[in-house]
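Asker: okay, here's the prediction I keep looking at, along with the sequence it came from:
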Amino acid sequence: MKLFFKIFFLSLFFNIGYSQTNLKEQAVNYTEFKGKVINADSKEPLPFANLSLIGTNITSITNSNGEFIIKIPKTELSSKVRISFIGYKTETIELDSFEEKNKTILLDVFISPLSETIISIPKNVDDLVRKTLSNVNNNYLEDHNIMTAFYRESIKRKKRNLSLSEVVVDIYKSPYKRYQKREIIDLLKIRKDTDYSRLDTVAFKLAGGPYNTLALDLIKYHDNFIPLFFMSNYDFWIHRTSEIDGLPVYVVKFKQKDEIKDPLFYGELFIDGENKTLLSAIFSLNVSDKLKSSRLFVKKKPRNANVWPVKANFRVDYTQNNGKWYYNYSNSSIDFKVNWDKKIFNSTYSISSEMLITDWRSNSNLNYPEKNKIIKPSIILADSKTGFQDLDFWGKDNIIEPDNSIENAIRKIQRKLKRIRD
């Protein structure tokens, strides 16, 4: 368990100064498409639906409001986009069908006949999970790859944004079938804004940046999630069945046994029952023991403050290309309480982070960046010296469409910068 969280370091430091600079990028040849993915019947948005440009490795994902943005090279405008969501029928649409580059996409719910559902449920669920977590050789990418990713993290005190960081990185990812050292991350672009004036005397910071979300690749690092020798500490059962692309999906719920008191995980695993492949996982950490769970997260804090997590939620999604699956998206959302000695009221802080693989290419020649370009697992993005002035900062790079709260935060940051310049 300590291995999984060793890069989820949370630090409390005394207030530091504010600085930022501007980065610009020349115009490039791409077309931007925006839209929304919703349930065809209820018209409710579908968050975390996957979008992929057929014939390429370009992908995107919907935000918590079901909204997406995907940037397509002009050489690929005759291609099609594939939209998938577990439990729904996959749709393929022509890029030409985007009216004014903004489209609402309807997905129909997949309905499995009751008789098929009953017959298909496996008897030994523990064995299903064990085979899924260890079934690496046949189902996942076998080569070294360079994955371009977009990463965003935000820190809030109650509902007020204190820090917002966004980066584009190249991840030098090693094959799934051979466990190697932690992947290398090369920082390509970064922008951030911090405002610690609302924090009185302390600044709440997250160390690790994109390494944190990358550690949620449960297939690559399943020993840090539920080691196979540790499975006896958990109960597993089939909660329901679903479908994606004609394949049966088992939704497996799990939680620690009642007699186990250590902080362990609970949640749902979405498993392709035919190929024993993990498609997605949504899980949380049991934080009922304040002291033990605090030790998993907090690296440094003032002596007169007690800090503990009150919520720790995680998600990881995988996607398929040419018959092989790979890590595509992950997020985390962690809430903390800070209780000061001799103070009646405590404070609540929230840290959210997410990362999406937007493109990837082979690294068969094992080319790696220079050491001075590699970011360290101890990086604190909030301390970087870049800002939000450039409205076209991302250029051709695909990003996760900001949800309402993030979009509002960006607007406030840009208004503040305008006042500074004026």
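Answerer: Structure received. Numbers count the residues shown, from 1 in each chain.
Asker: CA atoms for contacts and neighbours, from now on please.
Answerer: Noted.
Asker: how far off centre is the longest helix along the chain?
Answerer: Counting by DSSP state H, the longest helix found in the chain is helix 404-421. Distance of helix 404-421 from its chain centroid, counting by C-alpha atoms, centre = their mean, to the nearest Å, is 24 Å.
Asker: any buried residues in that helix, and which?
Answerer: Across helix 404-421, burial judged by 16 or more other C-alpha atoms under 10 Å covers 406, 409-410, 413-414.
Asker: another structure for you, compare them:
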Amino acid sequence: MKTKISFAFLAYKYHLLCVLFIVFGGMTSFALNLFQDQEVVQTFSEFKGVVVDSKSKAPLSFATLTLDGTNISTVTNSDGEFLLKVPNSMLNNAISISFLGYQVKTIPLSNLNGDDIQILLEESMMQLSEVKINVPKDAQTLVKAALDKKGEHYINEETMMTAFYRETIKKRRRDASLSEAIVEIYREPYSSTKVDKIKLVKARKSTDYTRLDTLAVRLQGGPFSALYADMIKYPQYIFPENNLSEYEFSFDTPTEINDRSVYVVKFKPRAELEQPLYYGKLYIDAETFALISAIYNLNVDNRELVSQMFVRKKPNKVTVYPTEAAYRVDYRIKDGKWFYGYSNLQLTMKVNWKGRLFNSVYTLSSEMAITDWARSLDDSFTRKETLRPTVILSEQASAFSDPNFWGEYNIIEPEKSIESAIDKINKQMEKRKGKE
């Protein structure tokens, strides 16, 4: 007997990446340079390097680097690499580097050269028992307390945030599509039920349709998909109305971040439930009970329902179902208040064509990092400027431009495969310029 759940329920409860599989006729799409060369006076300096474990030298993915005294920040990529752009007027400042389970490290910029910087972080040895705290009755009580404290321990006023967003589509291990953007986010207070607004500042894209197997694969939702991973502001997408009865909770080994002790709570769906639910770990500050990080997955065993959740359009002769849906969200603290700082989402889809022997596997990823922010007293976005939650970024972005496209904006340093794809795009564009 098949399980039936309404589409409205699915649309409300699940939010990751809506995917459209569309058959296309053309074979190749090349990027065109739509921007005129301009002479730019550089008012910032770049610091580029890698953050690693001090003992093993293993790279630390998604570590946060913040320019002290400001809200300027970035995160390391999956290879532990970073690129931080600092205004020349602030080169006397220091940067702080933090990572879950490691001691915070502060380094004056004057001690760093511009390139090939290696920052070593030491694992934290602090035990939770060393801190005087109120131990919660059980793990579920702790999680409920964390969800209830959004108006107390998170920024509870309007803010204007600048963020870098990237989404990629890979066919097996080969990059097929890349879209990147700088966006401004008008964030409502955490206690508000109003939805945040997003404005596109600048964006670029590239798609090689020859790698997409006659399917044009597009992601719907864009930056909103990453933003909705903020489960404190948008708890309805994972714990509707703070209803925790669908899950089992238990304590795992505690850890530390930013010199603060952290509870680790494991959660998983109750065995008797059939609908797709989440499992993973929540990292909760031991003193305030504020959620500071979450790493979790969606159970994709029920192929039919999971496919309904993510696939919005596909050819009739194609069967599509997800084999993995992974999430991560990290929060940062400023003046004692937490706020959404970074999230990434990854969805792996298997595509079977009727009558074909072999299938195709696509990996669709999106990530967004807050790179600067300020308190805001008014909403300056016009209706025309505001993106819709159903946006397809690749249709909004202009084609790829030169390596200095981002200017002073901080971005997430591209991974090796993405960097290689960007290099190929730029070489193609140089060849085209030479023929003109």
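Answerer: Okay, I see it. This structure is a prediction, so every number in the text was calculated from the model and none was measured.
Asker: picking up where we left off before, specify which member of the buried residues of helix 404-421 of the first structure is nearest to Asn321 of the first structure.
Answerer: For the buried residues of helix 404-421 of the first structure, the minimum distance to Asn321 of the first structure (C-alpha to C-alpha) is 30.5 Å, reached by Ile406.
Asker: what is the aligned counterpart of the closest one in the second structure?
Answerer: Using TM-score structural alignment, the partner of Ile406 of the first structure in the second structure is Ile418.
Asker: just to revisit the earlier point, now for the longest helix of the first structure, which elements pack on it?
Answerer: Contacts defined by 3 or more C-alpha pairs under 8 Å, 6 or more residues apart in numbering; DSSP states H and E place helix 404-421 of the first structure against no helix or strand at all.
Asker: ranges for the helices of the first structure?
Answerer: Here the first structure has its helices, by DSSP H, at 2-5, 114-120, 125-134, 210-214, 290-297, 404-421.
Asker: what span of the second structure is the third one aligned with?
Answerer: So the one you mean is helix 125-134 of the first structure. Aligned using TM-score structural alignment, helix 125-134 of the first structure spans residues 139-148 in the second structure.
Asker: mean shift of that stretch relative to the first structure?
Answerer: With mean C-alpha distance after the TM-score superposition for the first structure, stretch 139-148 of the second structure departs from the first structure by a mean of 0.6 Å once superposed.
Asker: can you pull the buried residues of that stretch?
Answerer: Going by 16+ other C-alpha under 10 Å, stretch 139-148 of the second structure has these buried residues: 139-140, 142-143, 145-148.
Asker: and that stretch, how far out from the chain middle?
Answerer: 24 Å.
Asker: again with stretch 5-16 of the first structure
Answerer: Counting by C-alpha atoms, centre = their mean, stretch 5-16 of the first structure comes out at 20 Å from the chain centroid.
Asker: contacting residues for the nearest residue to Thr21 of the first structure once chain neighbours are set aside?
Answerer: Leaving aside its sequence neighbours, Thr21 of the first structure sits nearest to Thr386 (C-alpha to C-alpha, 6 or more residues apart in numbering; 4.6 Å). Contacts here follow C-alpha atoms under 8 Å, 6 or more residues apart in numbering; on that basis Thr386 of the first structure touches 19-23, 190-193.
Asker: most neighbours, which of the residues you listed?
Answerer: Asp193 (27 neighbours; other C-alpha atoms under 10 Å).
Asker: trace that one over to the second structure, please.
Answerer: Looks like Asp193 of the first structure aligns to Ser206 there (TM-score structural alignment).
Asker: show me the contacts for the counterpart of Asp372 of the second structure in the first structure.
Answerer: Counting by TM-score structural alignment, Asp372 of the second structure corresponds to Asp359 in the first structure. Each residue near Asp359 of the first structure by C-alpha under 8 Å, 6+ apart is listed here: 57-59, 147-149.
Asker: of these, buried ones?
Answerer: 57-59, 147-149.
Asker: for Pro45 of the first structure, state which of those residues is nearest.
Answerer: Thr59 (18.9 Å).
Asker: ok, that closest one touching Thr358?
Answerer: Yes. Applying C-alpha atoms under 8 Å as the test, Thr59 of the first structure and Thr358 come out as touching, 4.8 Å apart.
Asker: how close does Glu91 of the first structure get to Ser60 of the first structure?
Answerer: Glu91 of the first structure sits 15 Å away from Ser60 of the first structure, taking C-alpha to C-alpha, to the nearest Å as the criterion.
Asker: settle it for me: which of the two has more neighbours?
Answerer: A side-by-side neighbour count of Glu91 of the first structure and Ser60, using other C-alpha under 10 Å, places Ser60 first with 27 against 16.
Asker: that one matches what in the second structure?
Answerer: So, by TM-score structural alignment, Ser60 of the first structure is matched to Thr74.
Asker: for its match, give me its contacts.
Answerer: 64-66, 82-84, 369-371, 410-412.
Asker: likewise Ser206 of the second structure?
Answerer: 30-31, 177-179, 399-400, 425.
Asker: of these, just the buried ones, ChimeraX syntax please.
Answerer: Command for ChimeraX, covering only those of those found buried under the criterion 16+ other C-alpha under 10 Å:
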select :31,177,178,179,399,400,425
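Asker: strands of the stretch 201-350 of the second structure, residue ranges please.
Answerer: For the stretch 201-350 of the second structure, the strands defined by DSSP state E, counting those that start in this stretch cover 215-220, 247-257, 260-269, 278-285, 291-298, 311-313, 318-334, 337-353.
Asker: which one of those strands lies closest to Ser78 of the second structure?
Answerer: strand 337-353 (10.7 Å).
Asker: which bit of the first structure covers that closest one?
Answerer: Against the first structure, strand 337-353 of the second structure falls on residues 324-340 (TM-score structural alignment).
Asker: now the matching stretch on the second structure. Mean distance?
Answerer: Mean for stretch 324-340 of the first structure is 0.6 Å (mean C-alpha distance after the TM-score superposition for the first structure).
Asker: quick check: the gap between the nearest residue to Leu16 of the second structure once chain neighbours are set aside and Ile238 of the second structure.
Answerer: Excluding the flanking residues, the one nearest Leu16 of the second structure by C-alpha to C-alpha, 6+ apart is Ser225, at 5.4 Å. For Ser225 of the second structure, the distance to Ile238 of the second structure (C-alpha to C-alpha) stands at 13 Å.
Asker: ok, the two, which is more surrounded?
Answerer: Neighbour totals were compared for Ser225 of the second structure and Ile238, and Ser225 leads with 23 against 19 (other C-alpha under 10 Å).
Asker: tell me which residue is most central in the first structure.
Answerer: Ser330 (2.2 Å; C-alpha atoms, centre = their mean).
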